[in-house]
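[1] need a 3D model of the following:
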Amino acid sequence: MKFTLLQHQDHAIGLLRHSLATGHKRPMLQAPTGAGKTIIGAAIVEGAVSKGNSVIFTVPFLSLVDQTVERFAEQGITCVGVIQGQHPATDPDQPVQVATIQTLMKRAIPPAGIVLIDEAHKWFEFYGEWMARPEWARVPFVGLSATPWTKGLGKHYDDLLVPTTTKELIGKGLLSPFKVFAPSHPDLSKVKTVNTEYGRDYQSSGLSKAMSEPVLVAGVVSTWLKLGEDRPTLCFAVDRAHARKLSDEFEAAGVPTGYVDMDTPADERQRIGERLKNGQIKVVCNVYTLTTGVDWDVRCIILARPTKSEILFTQIVGRGLRTAEGKDHCLILDHSDTTLRLGFVDDIHHEELDDGKHQKSSATKRDREPPKPKECPSCSHLKPAGVRKCPSCGFEPTRQSQIEEQQGELIPLKGKRKARGEVTPHTPQEVWSMLLWWQEFHGKSPKFAKANFFERYGGWPDGLHSRPMAPDASFGNWMKHKQIAYAKGQAKLRKMREAHAAA
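    Okay, here's the model as predicted:
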């Protein structure tokens, strides 16, 4: 090895040795994005070759073949052949073979003393068939992944090794800190959830329609212009059509923008990466790609692709967590509510592999989960739960008074308010922002928000900002209560009129 292993990388090798020594044949090694997973892999390869063992190193994407060969060469490992199409580096006599899984599925697999499976969270049924063959039963298969949380992965791997975490590496300065803003809140209530390669997630067609609303597309660009500070940025879209809309919107705003999808040739993708590095373009809109194997200097992530998948979310944010000179943090502009839904990416952690069985939720499990972040009502910055003063803008909500004035009447805010259940435990700013959202989303009269605010507080929202905020369940219940009360009042009025007419 040309480079000395860092402490967590050396620890990873130690955990793997112990796992194999204690009889495990299918260990899974988890290494966060930016932890040097390829360097760890190179150390494993070098150790195997030094003992006279041949190695097969599999990758799921064509783009990772040359990248892996180059990384191995940087570590002094040059005895490498490639199994992939008519690749110029094809050499079956070399002890190390870097192969795409797709090619191995079509060819006879050469013998090996150890198999390394890169990006092992991306599961192919062929892996299971290969592992189950009698002649491979005693050969170690080592999975490498930043996110080995695929459902059923525990059926095939027998030991999860976690030498470090994203939070630990950020604390040591080996990964970049990050700041998250949630400037918009899309309505995904009508988007179906289906089975995907990342588990249960939003259906792409419905998601694309929801996220392609002009106000959301324009909001992505306007927010970046306000907060992006010209940082080199990756923008993650739902599909090609959505990515093109975002790219066109950035270009229309005078922001030089690149576009990448699965069909973008490797040389063109490399040129786009160089242009981003040189500042010739500021934003790269992409879809179905740039979630793995990207070592670009990225300082801003735009998440315009909502997801329910911890795997996809972690892989996306991980593109911006590599450190770089002059980079004090990665800016994450989350237009998808994913951070609010899943939590901060460095709080996502699993201590065991999923064996495919139904996991019953328990109080103990819920107690272990970190509380989800909260949005600052002033600047949309996401802060850890329990932090009152916003680290970004300094806004600190005032504590709710135990007496609330409504329509000139003082109402005690104690206990359950059955008679006045419409009162909700929000600050005036939160109520005003949620009323604005409700007015816009439901197509209400321009006077709706002000009228309801005045009805509640007996005054106008003077001095409050007018940024809409998605309502929570408590606010929704309050609005439902008002609608029911209004409907009952109208029904009573009709009966009175009918009785008067009959008389």
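[2] from here on, just use CA atoms for contacts and neighbour counts.
    Will do.
[3] residues touching stretch 496-503, excluding its own?
    Stretch 496-503 has contacts (Cα atoms under 8 Å, 6 or more residues apart in numbering) with no other residue.
[4] before we go on, could you also do this sequence so I can check it against the first one:
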Amino acid sequence: MQNNLILRGYQDESLDGLRQGFAAGHRSQMLYLPTGGGKTEVAISMLAAAADKGHRAAMVMDRRVLCDQTSQRLEKYNIDHGVLMAGHWRYQTHKSIQICSAQTLEKRGSFPNLKLLIVDEAHNTRAQTAEFIKNNPSIKVVGLSASPFTRGLGGIYSNVVSTTTTEALVNAGSLAPLRVFICKEIDMTGAKKVGGEWSSADAGQRGIRITGDIVSEWIKKTFEMFGGPRKTIAFSANVAHGQDLAEKFKQAGFNFVSISYKDDEATKAAIFAEFAKPDSTIHGLIATDILTKGFDCPDVMIGISARPFTKSFSSHVQQLGRTMRSFPGKDFALWIDHSGNFLRFKDDWEALYYNGVHELDDGAEKPKREPTKEEKEAAKCHKCGELWGPKDVCQHCGAIRIRRNAVIAVAGAMEEIKIGKTVFDGNKTDLWNQICTIVKARGNKPGRAFHLYQDLTGRKPPKRFEDAIDVPVSSIIKNEIMRRNIAFAKGRSA
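    You can find the predicted model right below:
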């Protein structure tokens, strides 16, 4: 049934991991793959395998355009299927494989003889879809997500399979590396919050105040780094902010188009089609939410972040993923941050980038501590604004970083200490205190802290366990210790 559907090594490992999970009694599982990891190809392979065995299988998504895109992908591989969506020309309910909208599935309430259900963008939890999964215990379920951090996912999916990382895909050339510039930020001091996130109205009003800075920074960076305009997507604070941005870009001589929920599907489809052309007349698209899922345009070179989040790490990851898809001649993706999100979620992003996902409902959607003014300044090059890497020489302008101990919570010079595949931004005493804090919280013996520190650094701890103080523990340390514990447990069970 399949035509030229060849999976990569980690994609085959993902299928093996899911099979093992089902065999172990996990009926509903989450498959994590980074943006660009080929989740749709893995899903298609599962759908085809189920149909080959004579079973019914379905993939559900919450937007019509995503149903159409997935159907087209199945056609590419010559896989027969129906589309369970009102008014669709492929509405053929007798087919073994069905692509269906969440709304249609929820209205039906049942799906006779269904053996496998795949939920796309599973971090967007729909109450009725979760209820459908709960009420149909005979159906095996696989959720797909590049950002499975939504609170409560652990109550729907009892196992998570993660076989590759963003770092691995960047190293393999499947994703483009990011170059991040921290620019003038939307000031959200004192802004109202709704449901834990900043009010859209407040964010929009404050975003409009720096629209001129956003436009001028884009002009400066795009000419400086590419010699001229390159395809761009911008995430605005709200619809009014997006429209204001489009107008200011127009005044500067550039064609940016603002799209929103107010536009009909035909209008948006026509805009997307024009933007996808290699010689598109559109320099950039601006939206609040629409571009965060189901939008794939690999030759996008620049992302503008102008929608501040206080807790939605999932949305931040989805936005970054829109710019990181690989494309011939694309050596890197440029990320221009006016929202403060990159520093706000830096620890979580680095943990995800290097380690992947190994547990659900980990609290990542809780409001984040706002970096201080000093921390924000210390995180970027004082001359050009690019985010500092592990070295003290800016890769963009060549400026030398001056280490300032005042921004370090624990006294002592900042050192380059490699933790797994990233660099710990602190010093030996700070690292030892964090490890001891974890060991104490878990009720482990002091020897556990000694061995962890030595395992992570290859050195002996700087002082006694009894002299360590309790300090906040960074996500980098938490995730690296968790990763090593998982690897140790797998080694024992092998």
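[5] tell me, how many residues neighbour Leu175 of structure 1?
    Using other Cα atoms under 10 Å, Leu175 of structure 1 has 24 neighbouring residues.
[6] contacting residues for the counterpart of it in structure 2?
    With TM-score structural alignment as the criterion, the equivalent of Leu175 of structure 1 in structure 2 is Leu175. Contacts here follow Cα under 8 Å, 6+ apart; on that basis Leu175 of structure 2 touches Gly36, Thr166, Leu169, Met324, Arg325, Ser326.
[7] make CSV out of those residues and add distance to Ile481 of structure 2, secondary structure and neighbour count.
    Shown next, in CSV, are those (distance: Cα to Cα, whole Å; DSSP: H, G, I helix; E, B strand; the rest coil; neighbours: other Cα atoms under 10 Å):
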residue, distance to Ile481 of structure 2, secondary structure, neighbour count
Gly36, 27, coil, 21
Thr166, 19, helix, 27
Leu169, 22, helix, 20
Met324, 28, coil, 29
Arg325, 30, strand, 26
Ser326, 31, coil, 23
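[8] residue nearest the centroid of structure 1?
    Central residue of structure 1 (Cα atoms, centre = their mean): Phe313, 1.9 Å from the mean position.
[9] who are the neighbours in contact with it?
    Thr307, Thr338, Val345.
[10] what does it align to in structure 2?
    In structure 2, Phe313 of structure 1 lands on His316 (TM-score structural alignment).
[11] what of Ser54 of structure 1?
    Counting by TM-score structural alignment, the partner of Ser54 of structure 1 is Arg56.
[12] right, and Glu396 of structure 1 touches Arg388 too?
    Yes: taking contacts as Cα atoms under 8 Å, Glu396 of structure 1 lies within contact range of Arg388: 5.7 Å.
[13] mind listing what's buried in stretch 208-226 of structure 1?
    Judged by neighbour count (16 or more other Cα atoms under 10 Å), stretch 208-226 of structure 1 contains these buried residues: Ser208, Ala210, Met211, Ser212, Leu216, Val217, Ala218, Gly219, Val220, Val221, Thr223, Trp224.
[14] do stretch 66-85 of structure 1 as well
    Thr68, Val69, Arg71, Phe72, Ala73, Gln75, Ile77, Val80, Gly81, Val82, Ile83, Gln84.
[15] same deal with stretch 160-170 of structure 1?
    For stretch 160-170 of structure 1, by 16+ other Cα under 10 Å, it's Leu160, Leu161, Val162, Pro163, Thr164, Thr165, Thr166, Lys167, Leu169, Ile170.
[16] not counting sequence-adjacent ones, nearest residue to the fourth one?
    Spatial nearest neighbour of Pro163 of structure 1, excluding adjacent residues (Cα to Cα, 6 or more residues apart in numbering): Ala12 at 5.1 Å.
[17] would you mind finding the match for that neighbour in structure 2?
    Here Ala12 of structure 1 is matched to Ser14 in structure 2, going by TM-score structural alignment.
[18] in the stretch 101-250 of structure 2, which spans are strands?
    Listed in chain order, the strands of the stretch 101-250 of structure 2 (DSSP state E, counting those that start in this stretch) span 114-119, 140-145, 159-162, 178-182, 193-194, 197-198, 232-235.
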